[in-house]
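Undergrad: Take this sequence and fold it.
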Amino acid sequence: MFSLLTDPEEIFGLELLAIKYGIELALRHSSHSIWIESNSSYAVDIVKKSAKCPWNQINRVHQIHNLLEKFHNWKITHVWREGNTVADILSKRGFPAKREDFCMSVITPELQDSILKDSVGMIYARM
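TA: A predicted model of the protein is given here:
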């Protein structure tokens, strides 16, 4: 999980970049299977090849598909933002990420609470 500050027009490209980054991370850890979750249903549909890809993201989507070929099994599903609160909190803060490790100083009480709720499988109500 990572986040970057960006122009709102670039958000979809960042959704795909996050998917690509997660896949690369899984490959570096020698994973054979991957389950990708994204709160962008459009990105999920594009990776599944059930939606047309914008021309300016075609290369990135090809890179994603090439990476996915390296797994024995993979799937990608849409998850509502409420089902991924930790990533949502971090993305709103815009922490730049240059490495895989996660700086413990960013774990605020709000983030710690969300991590705890996610770990016990708390169900979130969509408002």
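Undergrad: can we go C-alpha only for contacts and neighbour counts from here?
TA: Fine.
Undergrad: got a list of contacts for the lengthiest helix in the chain?
TA: For the chain, the helix with the greatest residue count under DSSP state H is helix 11-28. With Cα atoms under 8 Å, 6 or more residues apart in numbering as the contact definition, helix 11-28 has outside contacts at 1-2, 34, 36, 38, 40, 43, 57, 60-61, 63-64, 67-68, 100.
Undergrad: and what of stretch 61-72?
TA: With contacts defined as Cα under 8 Å, 6+ apart, stretch 61-72 is touched by 16, 19-20, 23-24, 31-34, 46-47, 53, 74.
Undergrad: Buried members of the contacts of helix 11-28 into ChimeraX, please.
TA: Buried residues among the contacts of helix 11-28 (16 or more other Cα atoms under 10 Å), as a ChimeraX selection:
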select :2,34,36,38,40,43,61,64,68
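Undergrad: Quick check: the farthest pair among the contacts of helix 11-28?
TA: Spanning the widest gap among the contacts of helix 11-28 are Gln57 and Glu100, at 24.1 Å by Cα to Cα.
Undergrad: what about the strands in this structure?
TA: Secondary structure of the chain (DSSP state E): strands located at 33-38, 73-78.
Undergrad: Please provide the structure for the following sequence as well, for comparison with the first:
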Amino acid sequence: MDAALIINNVKRKVLQLYTYKVISIKTFSRCTKLALIFGIYMDMNTSNSLDSFVYWIKPKPPYVKLNTDGSVGLLRAGAGGLIRDSLGDIMAAFAAPLQLVDVIMAELNALLMGLQLCLKIGVTFVWIEVDSLFLVQIIKDGVTGNAQYFYLIRKIKSLLNVLNFDISHIFREGNVCANLLANKGSSLVGYEEFDILNLEPSLKGMLLMDKASLPHIRYG
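TA: Okay, the predicted model is just below:
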């Protein structure tokens, strides 16, 4: 299972389908940049492409990257996240159910659990990446105007005080691994850390995409 070989085979097959008119330019009407990856050139001025690419970027040593996410549905909520090293290899992953809360509370809980896991495995240089701009602002500015978040933020800040950290925003399309874990967390009975040598195939695939610096497509 060579990732690069599989990707090249897919690209060649798509180009063949286009060459033999099985698919057409219309197939890529909203995906001009994706078409270019397959070697299909379109008129950038006449196309109505609204897509963009989102990349998960590897951290530089000595930093690791912590991605977390919260998931809130009609009847259940969850938190999840993972830690990866400078090669893009997974070091640890977790998921947990939450009491039904709002999205910000779920995001805060996920971040708290992720920071606790960082300290548990002994890493102190952490690049935090989340898909909530509001959460980034909370951590950087420390002001929310909402009393219910106060104690969670205080716990998070106390952990950040013993870490060398940076925090940034990534679009949800680039945070798919953490999102998958958060969704899984909503169906668990309790907090769970996963065996990184025995991960679900869907998560393995997403991890390989990120490690290979392959883009995630963002529409609109």
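Undergrad: What value does the TM-score take for this pair?
TA: Superposed pair, TM-score by TM-score structural alignment, normalised by the length of the first structure: 0.82. Supporting alignment: 124 aligned residues with a Cα RMSD of 2.3 Å.
Undergrad: check the fit of the longest helix of the first structure onto the second structure and give the mean distance.
TA: Helix 11-28 of the first structure, aligned to the second structure and superposed, deviates on average by 0.8 Å (mean Cα distance after the TM-score superposition for the first structure).
Undergrad: what sits against the one residue sitting closest to the centre of the second structure?
TA: In the second structure, the residue lying closest to the centroid (Cα atoms, centre = their mean) is Asn175, at 1.4 Å. By Cα under 8 Å, 6+ apart, the contact list for Asn175 of the second structure reads Trp56, Asn67, Thr68, Asp69, Val130, Asp131.
Undergrad: before we move on, the earlier item: go through the contacts of helix 11-28 of the first structure and name the one nearest His78 of the first structure.
TA: Nearest to His78 of the first structure, judged by Cα to Cα, of the contacts of helix 11-28 of the first structure is Ser38 at 5.2 Å.
Undergrad: In the second structure, what residue corresponds to the closest one?
TA: The alignment partner of Ser38 of the first structure in the second structure, by TM-score structural alignment, is Val130.
Undergrad: Contact partners for its match?
TA: Listed by Cα under 8 Å, 6+ apart, the contact set of Val130 of the second structure reads Asn67, Thr68, Asp69, Val136, Ile167, Ser168, His169, Ile170, Asn175.
Undergrad: so which of the residues you listed persist in the first structure?
TA: Here is what carries over to the first structure from the contacts of Val130 of the second structure, by both residues aligned by TM-score structural alignment, their matches' Cα atoms under 8 Å: Val136, Ile167, Ser168, His169, Ile170.
Undergrad: Give the buried residues for stretch 107-125 of the first structure.
TA: Those would be Leu111, Ser114, Ile115, Asp118, for stretch 107-125 of the first structure by 16+ other Cα under 10 Å.
Undergrad: Among these, which one sits closest to Glu10 of the first structure?
TA: Leu111 (25.4 Å).
Undergrad: now for that closest one: what does it line up with in the second structure?
TA: Using TM-score structural alignment, the partner of Leu111 of the first structure in the second structure is Leu203.
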